[in-house]
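Student: Fold the stuff below for me.
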Amino acid sequence: MQALDRCKKVLLTSLFCSVAVYVLIGQRAHRDGATFSALDVQERVLPSQLIQKASTTTTTTSTGATTEPPDLSTDIINPHPYDFILNKPNLCKIDGDRELQVVILVPSGSTNFQQRKAIRATWGNASLHQGFKLAFLLGYPKIKAVQPMILAENNLYHDLIQENFTDVYHNLPLKSVMMVRWVTEHCSNAKFVLKIDDDMLLNVWGLWAEVQTSLRGARRTMWGLLAQHWTPNRNSVSKWYLPVRVYRKLVFPDFLTGPAYLFTGDCAPVLYNVSFTVPYLPLEDVFLTGMVAQKARLSRKNHPGFVNYQKILQACAEPRQITSHGYRPFSLIKLWKALSLKDGPWKCRLRHNSKNVTGQTSDVNLTVQPQRLSVTQVKTK
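Tutor: Sure, this is the predicted structure:
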């Protein structure tokens, strides 16, 4: 009998140790010194490529709509202990009684100098003419010799925001948390926030018209390409393998795919605070617009103007086209020229007599004028 009792104790002790080790492994979130060998890729990969789609269609147009307060019941398990190296605390200050409609924040790889230059010469410049604000979000480069180049770039353009986490692909969620942190602390007056990657084409005039009309008055809402019923990639030989120890559930919550999404300014502080209570996941879009937004009880809506492929946009098209995806600097400049010259007489006259999201009837006569731009002008800048 004593021998049997000793055996039971040994078995229980062994089981307890095994469980403890497994829990510790499961809780380990990637940070600067840790590795996800299967996820550590050099090239820019769409976060949703780490996911297997259960369905290629969006079954509903929105998710998560609720008037209940966010769920803050969980203790802090995912802090954001990083500091700003470069900051733009006064970027969103507006003189007089004017309102800041949109701040555009562009997560950009620390070495993507040419992408940022192309954006400044195309839709980034046009967005400033529309009264928007623009900044690029960076982490700290893996190669330290790059940092002086970043500082020189910022001295020239004054549009970089940088935190001191390592700028690698699987740290993209840190950039998203950095984004909502910065909006919370320095840009709380923005009506809307557009997150858009540095390989995207933006129809500035379509975005401007949209926030002035059909999206006007919205609160606690996010828009983009809504992904529903997507599942983690469990193929261990896949480049985008996501092991169970990182994410245990069978299906992701509904989320907005990462290349571009728009949200009302009042979402930022909620997303920032709730992000501390959600386990880290190395998928930016699933983490922020899925897991965090779901817990924060924010509404996420599908918007047909956001597409994740290359598409020649039309500045004044209806329904409005806002973004397309997958451009290197030269092709971005080329497509921008096509977009800005597309509408012939240089003006888009949009008249709307429809109900906005507040239920009030709006009768708005908008005039937006695309800016002339040639490839020659860009090259000589």
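Student: Please count neighbours and contacts with C-alpha atoms only from this point.
Tutor: Will do.
Student: measure stretch 290-304 end to end?
Tutor: End-to-end span of stretch 290-304 (CA to CA, to the nearest Å): 19 Å.
Student: likewise stretch 70-88?
Tutor: End-to-end for stretch 70-88, by CA to CA: 29 Å.
Student: residues making contact with it?
Tutor: Outside stretch 70-88, the residues within contact range by CA atoms under 8 Å, 6 or more residues apart in numbering are 159-165, 174, 177, 186, 270, 274-280, 295-297.
Student: Of all the residues in it, which ones are buried?
Tutor: Using 16 or more other CA atoms under 10 Å as the burial criterion, the residues of stretch 70-88 that qualify are P70, L86, N87, K88.
Student: Give me the subset of these that lies in strands.
Tutor: Applying DSSP state E to these, the entries found in strands are L86.
Student: For the buried residues of stretch 70-88, which two are the farthest from each other?
Tutor: For the buried residues of stretch 70-88, with distances taken as CA to CA, the pair at the greatest spread is P70 and L86 (30.9 Å).
Student: Output the buried residues of stretch 70-88 in CSV, with distance to L202 appended to each entry.
Tutor: As requested, the buried residues of stretch 70-88 are arranged in CSV below (distance: CA to CA, whole Å):
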residue, distance to L202
P70, 31
L86, 25
N87, 24
K88, 23
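Student: circling back to that earlier point, of the contacts of stretch 70-88, which belong to strands?
Tutor: Counting by DSSP E, the part of the contacts of stretch 70-88 found in strands is L160, I161, Q162, E163, N164, F165.
Student: what ranges do the strands span in the stretch 51-200 of the chain?
Tutor: If DSSP state E, counting those that start in this stretch is used as the criterion, the strands of the stretch 51-200 of the chain fall at 51-53, 62-63, 84-86, 102-107, 133-140, 160-166, 192-196, 200-202.
Student: structure for this one too, so we can compare:
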Amino acid sequence: MRKRRVYLYCVCACVLVYMYNFLGVSDYVFSKSYDDNFDYPLNIDVRPLVNEILNGKKPSVAPINVYPYRFLTNSGKCSTLDRLDLFIVVKSAMDNFGKRNAVRQTYGQENHIPGRIVRVLFFLGIEDPKSITQVRVEREMADHKDIIQVDFQDSYYNNTIKTMMAFRWLYEHCSTADFYLFSDDDMYVSVNNLLDYVHDNPTSETTNEIDKSKNKGNGRDSILFAGYVFNSAPQRFSWSKWRVSLQEYPWNKWPPYVTAGAFVLSNRCMKMFYVGSLFVKSFRFDDIYLGIVAKKLGVTPTHCPKFHFYKKHYSLSGYKDVIASHGFGDPEELYRVWNELNPY
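Tutor: You can find the predicted model right below:
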């Protein structure tokens, strides 16, 4: 009987230790307070550095976060334009050919809205340069001339690279748009509703002093970073796809962040985010990373309920005010919904 009891105690202890590690209990217990001591590197005020670069000066501190990748293709979509209402960046995976075609034929139509100048580009990484997928992508690039390919491995955990290389391209080659929409390739988007929203809501709350005199009016001089805002905590479960260790991120909460499915930035905010990212250590989840950059810049993300992180149930009346909705992985569904909502 005594041996049996000892055996049960040992089994229970092993189960408890396993669950303790499996659920990441120690990481939750020993995480730092975000509210009391958030000091993500660089552990300095990056705002003066951003000001220096935006005012054409050399920064007094060297950047720590320059992604060592090259653009394999380019585009002159912005080179001849004096003004641009909206630039749409679509983050796409290599083999999502059907999704890209669906975007081109729906909200990616650049002449869809009379009197509005809209441009669209897709951003991709790379695979094996001799793969069938790469050959098809090269043919697609030749046919449509709307893909920027970057020489990093296209994978889920490299989404931050894709996002920030898109920021770099915009900063270097297309800094003229009033607003920039970043979207995944499985979104429904209403460009009409988006443009109505950004012109009705020209600025977000900001606690920074980055050239505050220019934070007025709308368009390129406003500070707007908007979408579906989350306030949440890191997952520490050992089995989770989104597990984050204390070594990677030691705080108990994320900064407020806009989910990466779709978000919009003003011209000035795009520039601030790109320049600010040079002084903020990279992080593998792009939406979290932009939330961290926003925190370092003193920019408060604006929650807009017209951006839907989850797929909003479709009805003709229910989508009247929708700006973006996730979950349109089937191109045929995007065609059907778009055509019903845009019959002319």
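Student: thinking again about what came up before, closest one of the ones in strands among the contacts of stretch 70-88 of structure 1 to G217 of structure 1?
Tutor: I161 (28.6 Å).
Student: and the counterpart of the closest one in structure 2, how many neighbours?
Tutor: Across the two structures, I161 of structure 1 finds its equivalent in I148 of structure 2, going by TM-score structural alignment. Under the neighbour criterion other CA atoms under 10 Å, I148 of structure 2 is assigned a count of 20.
Student: what residues are up against I148 of structure 2?
Tutor: F71, L72, T73, N74, S75, L121, F122, F123, L124.
Student: Can you tell me which of the strands of the stretch 51-200 of structure 1 is packed in deepest?
Tutor: When you average the neighbours per residue for each of these (mean count of other CA atoms under 10 Å), strand 200-202 leads with a mean of 27.
Student: what's that one packed up against?
Tutor: For strand 200-202 of structure 1, the helices and strands in contact under the criterion 3 or more CA pairs under 8 Å, 6 or more residues apart in numbering; DSSP states H and E are strand 323-325, helix 329-341.
Student: change it to 7 Å
Tutor: strand 323-325 (3 or more CA pairs under 7 Å, 6 or more residues apart in numbering; DSSP states H and E).
Student: average distance between the strand it packs on and structure 2?
Tutor: On superposition with structure 2, the average gap between strand 323-325 of structure 1 and its aligned counterparts reaches 0.5 Å (mean CA distance after the TM-score superposition for structure 1).
Student: hang on, the earlier thing: from the contacts of I148 of structure 2, which single one is nearest R168 of structure 2?
Tutor: F71 (10.0 Å).
Student: Give the aligned equivalent of that closest one in structure 1.
Tutor: In structure 1, F71 of structure 2 lands on F84 (TM-score structural alignment).
Student: Check W251 of structure 2 too.
Tutor: Aligning on TM-score structural alignment places W251 of structure 2 opposite K249 in structure 1.
Student: mind listing what that match touches?
Tutor: For K249 of structure 1, no residue meets the contact criterion (CA atoms under 7 Å, 6 or more residues apart in numbering).
Student: Distance of it relative to L24 of structure 1?
Tutor: Between K249 of structure 1 and L24 of structure 1 the distance is 18 Å, computed by CA to CA.
Student: cool, L172 of structure 1 as well?
Tutor: Distance of L172 of structure 1 to L24 of structure 1, given as CA to CA: 23 Å.
Student: Comparing these two, which residue is more hemmed in?
Tutor: Between L172 of structure 1 and L24, counted using other CA under 10 Å, the more crowded position is L172 (24 against 11).
Student: S236 of structure 1: helix or strand, and which one exactly?
Tutor: In the assignment (DSSP states H and E), S236 of structure 1 maps to no helix and no strand.
Student: Which position in structure 2 pairs with it?
Tutor: When the structures are aligned by TM-score structural alignment, the residue of structure 2 matched to S236 of structure 1 is S238.
Student: isn't its match right next to F22, touching?
Tutor: Yes - the pair S238 of structure 2 and F22 qualifies as a contact (CA atoms under 7 Å) at a distance of 5.2 Å.
Student: Report the contact partners of T160 of structure 2.
Tutor: Neighbour list for T160 of structure 2: R284, F285, D286 [criterion: CA under 7 Å, 6+ apart].
Student: among the residues you listed, which ones are buried?
Tutor: The neighbour-count test (16+ other CA under 10 Å) applied to the contacts of T160 of structure 2 identifies R284, F285, D286 as buried.
Student: Structure 1: which residue goes with the first one?
Tutor: Taking TM-score structural alignment, R284 of structure 2 has P282 as its aligned residue in structure 1.
Student: Hmm, L225 and H303 of structure 1 touching each other?
Tutor: Yes - because the distance of 6.0 Å satisfies CA under 7 Å, H303 of structure 1 is recorded as touching L225.
Student: biggest helix in structure 2 by residues?
Tutor: Using DSSP state H to assign secondary structure, the helix with the most residues in structure 2 is helix 2-22.
Student: Pull the distance from that helix to the chain's centre.
Tutor: Relative to the centre of its chain, helix 2-22 of structure 2 is centred 44 Å away, using CA atoms, centre = their mean, to the nearest Å.
Student: Now do that helix: which elements does it pack against?
Tutor: The elements that helix 2-22 of structure 2 packs onto, with contact taken as 3+ CA pairs under 7 Å, 6+ apart, do not include any helix or strand.
Student: Other residues contacting that helix?
Tutor: With CA under 7 Å, 6+ apart, helix 2-22 of structure 2 has contacts from F237, S238.
Student: out of the contacts of I148 of structure 2, who's nearest P256 of structure 2?
Tutor: For the contacts of I148 of structure 2, the nearest to P256 of structure 2 is F123 (25.5 Å; CA to CA).
Student: which residues touch the alignment partner in structure 2 of K133 of structure 1?
Tutor: Residue-level alignment of K133 of structure 1 against structure 2, with TM-score structural alignment as criterion, gives R119. Residues near R119 of structure 2 by CA under 7 Å, 6+ apart: L86, F87, I88, E110.
Student: ok, N252 of structure 2 touching N37?
Tutor: No - the criterion here is CA under 7 Å, and N252 of structure 2 misses it with N37 at 10.5 Å.
Student: Quickly list what's touching both of these two.
Tutor: Overlap between the contact sets of N252 of structure 2 and N37, as judged by CA under 7 Å, 6+ apart, is nil.
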